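# Sequence and computational prediction follow.
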Amino acid sequence: MKIENTNEKVAYKPNKIPLEERIASVLISMFVLLYGTIGVMVDDIFVPGKRAGQGSHYHGLLAWILYASFLFAIANTMSIVVDHFDKRDNEKNYQRFASVTKTIGGILFLIAIVLDLFLGG
């Protein structure tokens, strides 16, 4: 009877993100950055609603909070691209980073929506 050694280290294999996914991540990030930056520059970020013509306009502090949520979304999306080129064994760090940026970005987005509802935009 052969007993396997479970303490042996398995060879690390870095993530390989398909080119199409990396290109999509960069393009989405660029669009969100451009849209948000123009929005805060003109003090009006529009978030579309479900139906055509419906949505919300964010101004002042609410626009900046929304813009901050955009920046966290960009960091989250761009980490996919960076992970592809990072050949070190640190996938757990990327998973934590993705979780933190997603959570903080989502909270900021919700704060902007709730404040808009209560403050009347």
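Ah, there it is.
# C-alpha only now, for contacts and for neighbours.
Will do.
# For stretch 12-19, measure first residue to last.
One end of stretch 12-19 to the other measures 21 Å (CA to CA, to the nearest Å).
# er, stretch 77-97 I mean
11 Å.
# do you know how far the most centrally placed residue in the chain is from Tyr12?
Geometric centre of the chain, nearest residue: Ala73, 2.1 Å, by CA atoms, centre = their mean. Separation of Ala73 from Tyr12 (CA to CA): 28 Å.
# also this one, for the comparison:
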Amino acid sequence: MDKYQPNHIPVAERLFNLIWGIGLLVIAYLGYAEQSFHLPGRGSSNGIIFEGTALFLFISAAVVGAINLFITIADHYDKRDNENRYKRASRVCVGVALALVLSAVAVQFVYDRKDPVIISNGS
């Protein structure tokens, strides 16, 4: 039987994940404190401003994304034979974060819709 070899995550990757994870938590906190978050767009697009329910979904996605980054760091220091659990947890975090971001965009899109102009003949 092969001897178990725990994962080794390079220092640069762990540092990158730590900085981005903290950055995502800061973004989540600032969105919560300001009660809105502006995600800039490209080119002539104004981007999107998350507010209300959409903001809550976006903040949740940022927190789940940060947890995913921290999972990789924890995996490096955990010497037990359970890498499959970390990989599964990471996949779940990616799926949940993606679903939350898409939901936040959809909810904000619905909130930002303008009422249609109805032209009537007066009858």
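Structure received. Since this is a predicted model, take the numbers as computed values, not measurements.
# overall similarity of the pair, as a TM-score.
Overlay of the two chains. TM-score (TM-score structural alignment, normalised by the length of the first structure): 0.87; 113 aligned residues with a CA RMSD of 1.5 Å.
# if you skip the residues just before and after it, what's nearest to the residue nearest to the centre of the first structure?
With sequence-adjacent residues excluded and distances taken as CA to CA, 6 or more residues apart in numbering, Ala73 of the first structure is closest to Gly105, at 6.1 Å.
# give the contact list for the equivalent of that neighbour over in the second structure.
The equivalent of Gly105 of the first structure in the second structure is Ala97 (alignment by TM-score structural alignment). Ala97 of the second structure makes contact with Ser60, Ala61, Ala62, Val64, Gly65 under the criterion CA atoms under 8 Å, 6 or more residues apart in numbering.
# ok, back up a step: translate the residue nearest to the centre of the first structure into the numbering of the second structure.
By TM-score structural alignment, Ala73 of the first structure lines up with Gly65.
# just Asp44 of the first structure next, same as before
In the second structure, Asp44 of the first structure lands on Ser36 (TM-score structural alignment).
# what sits against its match?
By CA under 8 Å, 6+ apart, the neighbours of Ser36 of the second structure are Ile49, Phe50, Glu51, Gly52, Leu55.
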